[in-house]
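*Asks:* After the sequence you'll find the predicted model.
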Amino acid sequence: MQILVDADACPAVVKDILFRAAARVEVCVTLVANQYLRTPPSRFIRSVQVGAGFDVADARIVEMAAAGDLVITADIPLAAGALGKGAHALDPRGEWFSAENIEERLTIRSMMDQLRSTGVDTGGPSPYSPRDGKNFAAQLDRFLARQRKAPAAG
């Protein structure tokens, strides 16, 4: 199991939480972005820089993802791609994407895109708060604890 991070828009606090978790539970965390990212020295943390372009990092994350992996992203189509490969998807605010909610989220995203294309100001997400960081950390800890308790496949 590895953790793949859509790092271009990932809040710094989430990256810090992931870096601490990587060391604590010895899980590989890979940040994928279209820019250079500085990471702390660790055999469990790496970064992958991809070329510029629309959804290049997302495509690379889906390509790298495997069943049981965890993908950290706020991008709904990327989460859908990860779920399609059998991976788990968690957004930086600590909300899970799932087979039960992904279609609804994709539909709402499409509807909002259509509204924006007609000039409607739909606003944006609320600012990232300390509560969001705490919720993310709690969800990540629960997930990692479940992974440690799960019997090894084989």
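*Replies:* Great, that's in hand.
*Asks:* Every contact and neighbour count from this point should use C-alpha atoms.
*Replies:* Fine.
*Asks:* How about the contacts made by the closest residue to residue 97 other than its chain neighbours?
*Replies:* Closest residue to residue 97 apart from its sequence neighbours, by CA to CA, 6 or more residues apart in numbering: residue 89 at 5.4 Å. When contacts are counted by CA atoms under 8 Å, 6 or more residues apart in numbering, residue 89 is found next to 70-73, 79, 82-83, 96-98.
*Asks:* which among those residues end up buried?
*Replies:* Buried positions within these, assessed by neighbour count (16 or more other CA atoms under 10 Å), are 70-73, 79, 82-83, 96-98.
*Asks:* Inside strands: which ones of those?
*Replies:* Judged by DSSP state E, these include 70-72, 96-97 as members of strands.
*Asks:* between these, which is nearest residue 147?
*Replies:* Of all those, residue 70 has the smallest distance to residue 147: 10.6 Å, by CA to CA.
*Asks:* Contacts for the longest helix seen in the chain, please.
*Replies:* Longest helix in the chain by number of residues, with DSSP state H as the criterion: helix 130-149. Outside helix 130-149, the residues that touch it by CA under 8 Å, 6+ apart are 13-14, 17, 25, 91-95.
*Asks:* structure B:
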Amino acid sequence: MTIYIDADACPVKGEAETVATRHKVRMVVVSNGGIRPSRNPLVESVFVSSGPDEADKYIAEACGPGDVVVTGDIPLAAKCVGKGARVVKHNGEELTAANVGMALATRDLMQDLRAADPFRQGGGKMFSRADRSQFLDVLDRVVRAAGRGA
């Protein structure tokens, strides 16, 4: 099992490393630069070229059944779920075969609404301590389940 982190703009890299260390699981942090490599021997940094979606392409190609992917990118999540990986968003929401289609449709709808109204301001809610705590709990549970093959 490997935990893959879509690291660009990921607010929970430290929490994911804590879980990886607790379970003695390899973690691969994928970004296109600007992230300090960890000294943890379980954590590997992969730097991809700076083109659009290069980190996503790497993760989608590398992950498979039994792996866990941490991302907020819904199209990437859909690809990873399709390959049998388990996916956890930064806020602790788990994306599965049962709900990733709806998440993708919602993302596309919201993108269309934003494009139709150029004056629309603001966005989602701020990332909170509760989100961070929820992420830790869910990632720990998902890693344990993936380790059992459940």
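*Replies:* Happy to help now that I have it. None of these values were measured; they are calculated from a predicted model.
*Asks:* Can you list the residue ranges for strands in the first structure?
*Replies:* Along the first structure, the stretches classed as strands by DSSP E are 2-6, 28-33, 45-49, 70-72, 88-90, 96-97.
*Asks:* which one of these is the most hemmed in?
*Replies:* strand 70-72 (a mean of 27; mean count of other CA atoms under 10 Å).
*Asks:* coming back round to it: to which residue of the second structure is the residue nearest to residue 97 of the first structure aligned?
*Replies:* If you follow residue 89 of the first structure across to the second structure using TM-score structural alignment, you land on residue 87.
*Asks:* rewinding a little: looking at the ones in strands among the buried ones among the contacts of residue 89 of the first structure, which is nearest residue 35 of the first structure?
*Replies:* Using CA to CA, these come closest to residue 35 of the first structure at residue 72, 17.3 Å.
*Asks:* ok, the closest one to residue 127 of the first structure distance?
*Replies:* Shown here: residue 72 of the first structure relative to residue 127 of the first structure, a distance of 18 Å by CA to CA, to the nearest Å.
*Asks:* and the ones in strands among the buried ones among the contacts of residue 89 of the first structure as JSON lines, adding distance to residue 39 of the first structure?
*Replies:* Listed next are these as JSON lines, based on distance: CA to CA, whole Å:
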{"residue": "70", "distance to residue 39 of the first structure": "19"}
{"residue": "71", "distance to residue 39 of the first structure": "18"}
{"residue": "72", "distance to residue 39 of the first structure": "16"}
{"residue": "96", "distance to residue 39 of the first structure": "25"}
{"residue": "97", "distance to residue 39 of the first structure": "26"}
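*Asks:* and which of the residues you listed is nearest to residue 150 of the first structure?
*Replies:* Nearest to residue 150 of the first structure among those, with distances taken as CA to CA, is residue 70, at 14.8 Å.
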